[in-house]
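Chemist: predicted model and sequence follow; I will ask about them next.
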Amino acid sequence: MTRRIVRTGIQLGVILTVVLFLVLFLDNRYRVLPTSIHNHLPAHHPGFVVTDVTVVTCSSLNPFSRCTKEGEYWHRINKDLYLGKSLVTKAYLVVERKREDDLSTHEEVVHDIKIGRIQPSAMDPLSSDERWESRPTGIWIKKSAKRTDESKIVTGVDVLFGADAVDPRSNWQVQDISLLVDGGQDTPGPRLTVRKGPALKVEKPVPRIRKDGKFKIMQAADLHLSTGLGKCRDALPAGKPCDADPRTLDFIERLIEEEKPDFVVLSGDQVNGDTAPDSQSAIYKYSEIFARHKIPYAGIFGNHDDEGNLDRAQSMAIMDGLPYSMSTAGPEDVEGIGNYVVEILGRGSTSHSALTLYMLDTHSYSPDEHKYRGYDWLKQSQIDWFKSTSQSLKRKHKEYTHIHMDLAFIHIPLPEYRNPDQLQWVGNWTEPPTAPGFNTNFKDALVEEGVLMVSCGHDHVNDYCLPALDQSKNKPALWMCYGGGAGFGGYGGYYGYHRRVRFFDFDMNEARISTWKRLEWGNIEARIDEQIIVDGGKVVVDI
């Protein structure tokens, strides 16, 4: 009898264990999926319309509590509205969407979404429209069976975070009021962003030399944007109120308006991972500015971009689909995410390239801390890709009627930024270069392929340009520059060093490259350390 009771107890224990595992497994299917890009993308597809929206909650303490809604048409946007800050509750937006062909004749679809404590029509004393339906967290939806004007039908709903949330995508609009979720004072409030009408195809821009033969690149290094307003670090002048992201973005926008660049290079650490529990919200902040000003841009990653809730592949999938973005993942057989080429075409209607920008992923931290402390290095597959790509493009580049020029952008500096040849530099050398300890000699590959300039970020309070030698000829053949830190979410500001942005100005008539920096505070109207680094298509050193 005792054995039978024990055997029965064991069987019940096994059954309960299996049930618990299945519940957790099924719930995790909806919660995490860490290797899936789609978890972090909005719940919309071409040809779909939204038929309902609601919020589901569940307990973090109860393994049997599931944040899902039954039904084949319900899809959860996998962003906890509390950003994981609540110890007890999780909440998710779920969207019911159907293909237009699957709708019944009189089936209603969502035409509008508002957020507030009271019915939207009550805010307008002249309105007699009472067709608003209430949903949790202050959501109000208006539904109708009318589908004659597709531009008035909601086809996508997503979640962003923070009072400064913006959406750069065409026909998307962020709601003015955040969802009524009490996530605590330091948690950025969740905001719905809503698309009306069909998904619009995003065309890649075609950057081109201006009619006067000029072209200007703005290098914005180390923006360090957060989810929410962010907190300033080492801001000058000291003691004044400072929200990191608004101040950083105001700085970038001011320089766009004053310098009028033709192209922007983001050289890594756009996102400050440990303060960005929703990296998508941070990515959208800078991309919205460039889209609004209609400036093509391209980005690579730093060591902090993937320390939030998105890895490199997931972040690049978002960046690749945004207006005016030329960012792309690059070849799958090359190590890293974001090894690619941007061609700047010549003036007029020519299809020939005038400038080639090589964008490379310098990864993050050393894979062998015992032997090489610090940061990672460019891999052999990347160097091979760079060489083969450069060789394959050279013949076509000779068809350009002027002198074609090649440039490169990375995040982590090369070991040669430590100046082993003891050459003179221009600008601020304020901290030791945190280049990798292992040298794969990518500098030599750059020189061999005729790249005239490489520029990096990473070390926020360095902004110098340093010549590098062609060892075979013992003469300068490459300029190695720093962008200088631009963002207030990262360290900076000490020793009187202010946030700054580097510019490169190209005169294709003379095959000349000039460069300078602009400051965020202090002497904000001046060009700092202006110098000519290339003339007649050749590296020049006049220091």
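Modeler: Nice, I can see it.
Chemist: only C-alpha atoms from now on, for both contacts and neighbour counts.
Modeler: Fine.
Chemist: residue boundaries of the strands in the stretch 301-450 of the chain?
Modeler: All strands of the stretch 301-450 of the chain, identified by DSSP state E, counting those that start in this stretch, fall at 340-345, 353-359, 405-409.
Chemist: dump the ones you listed into TSV; add distance to Ser388 and mean neighbour count as well.
Modeler: Compiled in TSV, these are given as follows (distance: least, Cα to Cα, whole Å; neighbours: other Cα atoms under 10 Å):
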stretch	distance to Ser388	mean neighbour count
strand 340-345	12	19
strand 353-359	12	23
strand 405-409	14	22
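Chemist: reformat these as TSV; add distance to Asn272.
Modeler: Formatted as TSV, the strands of the stretch 301-450 of the chain follow (distance: least, Cα to Cα, whole Å):
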stretch	distance to Asn272
strand 340-345	23
strand 353-359	20
strand 405-409	20
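Chemist: ok, which of those strands comes nearest Thr105?
Modeler: strand 340-345 (48.3 Å; Cα to Cα).
Chemist: burial count for Leu423?
Modeler: 12 (other Cα atoms under 10 Å).
Chemist: touching, it and Leu466? I think so.
Modeler: Yes: Leu423 is in contact with Leu466 according to Cα atoms under 8 Å; the separation is 7.2 Å.
Chemist: which ones are touching the spatially most central residue of the chain?
Modeler: For the chain, the residue nearest the mean C-alpha position is Ile283 (3.7 Å; Cα atoms, centre = their mean). Ile283 makes contacts with 225, 270-271, 319, as judged by Cα atoms under 8 Å, 6 or more residues apart in numbering.
Chemist: could you dump these into JSON lines and include neighbour count?
Modeler: What follows is the contacts of Ile283, written out as JSON lines (neighbours: other Cα atoms under 10 Å):
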{"residue": "Leu225", "neighbour count": "32"}
{"residue": "Gln270", "neighbour count": "29"}
{"residue": "Val271", "neighbour count": "33"}
{"residue": "Met319", "neighbour count": "22"}
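Chemist: select from those every entry located in helices.
Modeler: In helices, defined here by DSSP state H, the members of the contacts of Ile283 are Met319.
Chemist: okay, one more to line up with it:
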Amino acid sequence: MTRRITRTISQLAIAGVCALFFVWFLDSRYRALPHSIHNMMPAHHPGFVITDITVTTCSTVNLLSSCRLDSKGWHRIEKDLYLGKGWVSSAYVHVKRKVEEDLLPEDKVVVDVSVGKLHPSMGAKGEGDEKWEARPAGIWIKRSGKIGESDSDRAVTSADILFGADAVDPREGWEMIGTSLLLDTSGEVHEPRLSIRRGKPAAPAKPTPRINDNGKFKIMQAADLHLSTGTGKCRDAMPVGYNNGKCEADPRTLEFVERLLDEEKPDLVILSGDQVNGETAPDTQSAIFKYADLFIKRKIPFATIFGNHDDEGDSLSREEQMELIESLPYSLSEAGPEEIDGVGNYYIEVLARGSSGHSALTIYMLDTHAYSPDERAFKGYDWLKQSQIDWFKQTAQGLKKAHEGYTHIHMDLSFIHIPLPEYADNSNPRKGELREGVTAPGFNSGFRDALVEEGVVMVSCGHDHANEYCALSRHENELPALWMCYAGGAGFGGYGGYGGYHRRIRFFDIDMNEARIFTYKRVEYGEIEKRIDEQMIVEGGKPAALVYEQ
């Protein structure tokens, strides 16, 4: 009898441990799924209002600890506030939400949020009928039961978590709240920040780029920003010892971009890959928002493609990143057709001046992927696939008839991340510096020839940070066929080196009156007011021969 009781107790104990392990396993699986955040965010559920906010903390070693609340009443924002780097803890923000039309008389709606150690009303002149309520992690909420149609814009309708002391939220109607959440973040450098939206989501502004009334159009190409979650660490910063050796990568990179936006006033910004350094950006959304904020607040259209680093580490996939980028104001980025390889194969039409509906410029953006799918046969990097080349050729040929209505010379340009194999042809005349080996794919899929066949006058890439030249690819009869440019790396989160390389950004100054394109670079340090290596690469709508200075 005693043995039977002992055996029964042991079986119950084992069953209990298994059940606890199963609960812990499920919760651990959810903690390990950062890619689910955009599908789970309250922002994707218009019509909801938030009625409460709280934070749960759980132990990663205690089987009895859980970071989940009742799913019928609470929605968890799927971002671990420790970014998976807490020694023994995870923490999540939960929101309680309800469809506005289903609110009952006794329901209260969150109308204000604050973060801090002190009561938000300290020093304020009264609070009125709505009182601040304390929640974990230094969150304070103010709720009201008096939400009608006339003041429904007061209601907090969505919440999100971003990371880093430099975090920003460029989305229409969103605002960052106070300081970082108050957690035991010993050893954690990424500060979690709460962002909220009031009212209903606004449709993002999507302007159509157009040639200016003077016939000019300027493109800024910023390559390889290599932004992180948080301020990031500088690599190969020049000059050595500048600012007493203190260098935060992302602030310095963004200040550089911001300065040139204000000085050059481009009409369009092309981000040609590796905007995000995936391995140092566990919250990719925060990194994307930092560069997007620069363009959105200046109302400058921008378009992105991906590099080999954007989706490394625990960052979002290419599909998830593009979905986020597409939703931002002034973003012209597109995922492109699902049936062809890659994410981010699309084109941008820049319309002629005035009220014309005709295209003056077509800009083709293509995804060059990341690493070789056949390392044994072709080491290094991936290449443009046949489906992409076919799409490009069919699209270009299909647009030609529509472009015939333009009364001036129409021009086609293209941007990619990884250079084409032809960039490594040292017989091509070039202007600018070749400082490092050309890391083009080992397999040549023929995209250069397709560009030439369809009359594209210029292609520009990133990837090799310290290379920043334009090279002229020629026909068999030695006539100019295609200009192939490098932008040069702009970000301090990526490598520099190679003899003291200064970060730089390339510009394309387009004059549609003469169908000319001038290109030049601006540097972050040194001759910061000077245009470097200015040259004409297109004249009369055709690639121009390189003219060397005497």
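Modeler: In hand now; what should we look at? This one's a predicted model, so the numbers in the text were calculated from it and none came from an experiment.
Chemist: overlay the chains and give the TM-score.
Modeler: The TM-score (TM-score structural alignment, normalised by the length of structure 1) is 0.95; 541 aligned residues with a Cα RMSD of 2.2 Å.
Chemist: circling back: between the contacts of Ile283 of structure 1, which is nearest Thr17 of structure 1?
Modeler: When the contacts of Ile283 of structure 1 are compared against Thr17 of structure 1 (criterion: Cα to Cα), the nearest one is Val271, at 40.9 Å.
Chemist: that closest one against His224, yeah?
Modeler: Yes: the pair Val271 of structure 1 / His224 is scored as a contact, 4.8 Å apart, by Cα under 8 Å.
Chemist: which residues in the stretch 251-400 of structure 1 form helices?
Modeler: All helices of the stretch 251-400 of structure 1, identified by DSSP state H, counting those that start in this stretch, fall at 279-293, 312-320, 380-397.
Chemist: next, format the ones you listed as a markdown table and append distance to Asp406 of structure 1.
Modeler: Formatted as a markdown table, those follow (distance: least, Cα to Cα, whole Å):
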| stretch | distance to Asp406 of structure 1 |
| --- | --- |
| helix 279-293 | 24 |
| helix 312-320 | 23 |
| helix 380-397 | 9 |
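Chemist: looking at the ones you listed, which is buried most?
Modeler: Counting by mean count of other Cα atoms under 10 Å, helix 279-293 has the highest mean neighbour count of the helices of the stretch 251-400 of structure 1, with a mean of 22.
Chemist: how far does stretch 115-125 of structure 1 sit from its chain's centre?
Modeler: 36 Å (Cα atoms, centre = their mean, to the nearest Å).
Chemist: ends of that stretch, how far apart?
Modeler: Start-to-end span of stretch 115-125 of structure 1 (Cα to Cα, to the nearest Å) is 18 Å.
Chemist: now do the residue mapped onto the residue nearest to the centre of structure 1 from structure 2 against Phe163 of structure 2, distance only.
Modeler: Aligning on TM-score structural alignment places Ile283 of structure 1 opposite Ile288 in structure 2. As judged by Cα to Cα, Ile288 of structure 2 and Phe163 of structure 2 stand 12 Å apart.
Chemist: next one: Thr407 of structure 2
Modeler: Counting by Cα to Cα, the gap from Thr407 of structure 2 to Phe163 of structure 2 is 50 Å.
Chemist: the strands of the stretch 301-450 of structure 1: which one's closest to His397 of structure 1?
Modeler: strand 353-359 (6.2 Å).
Chemist: and Thr407 and Phe163 of structure 2? Which one has more around it.
Modeler: Phe163 (27 against 10).
Chemist: Thr231 is in contact with the more buried one, correct?
Modeler: No: look at Phe163 of structure 2 against Thr231 with Cα under 8 Å: they stay out of range, at 9.9 Å.
Chemist: any chance you could map the helices in structure 2?
Modeler: 2-31, 37-40, 249-264, 284-296, 318-326, 386-403, 447-453.
Chemist: and the first one, how far from structure 1 on average?
Modeler: For helix 2-31 of structure 2, the mean deviation from structure 1 after alignment is 6.5 Å (mean Cα distance after the TM-score superposition for structure 1).
Chemist: what residues sit buried inside that helix?
Modeler: Buried positions in helix 2-31 of structure 2, judged by neighbour count with 16 or more other Cα atoms under 10 Å: 20, 23-24, 27, 30-31.
Chemist: the second one too?
Modeler: By neighbour count with 16+ other Cα under 10 Å, helix 37-40 of structure 2 contains the buried residues 37-38.
Chemist: now swap in the last one and tell me
Modeler: Residues 447-448, 451-452 are the ones in helix 447-453 of structure 2 that count as buried (16+ other Cα under 10 Å).
Chemist: pull the contacting residues for the alignment partner in structure 2 of Leu452 of structure 1.
Modeler: In structure 2, the residue matched to Leu452 of structure 1 (TM-score structural alignment) is Val457. If you count contacts by Cα under 8 Å, 6+ apart, Val457 of structure 2 has them with 411-413, 451, 481-483, 538, 541-543.
Chemist: how near is Val457 of structure 2 to Leu399 of structure 2?
Modeler: For Val457 of structure 2 relative to Leu399 of structure 2 (Cα to Cα), the value is 16 Å.
Chemist: same check on Lys216 of structure 2?
Modeler: 22 Å.
Chemist: one more: His119 of structure 2?
Modeler: In terms of Cα to Cα, His119 of structure 2 sits 61 Å off from Leu399 of structure 2.
Chemist: cool, and Gly145 of structure 2?
Modeler: Distance from Gly145 of structure 2 to Leu399 of structure 2, by Cα to Cα: 56 Å.
Chemist: same question for Glu323 of structure 2.
Modeler: Glu323 of structure 2 is 26 Å from Leu399 of structure 2, by Cα to Cα.
Chemist: same question, Glu433 of structure 2
Modeler: Distance from Glu433 of structure 2 to Leu399 of structure 2, by Cα to Cα: 35 Å.
Chemist: repeat that for Leu361 of structure 2.
Modeler: 11 Å.
Chemist: right, I'll call it a day here.
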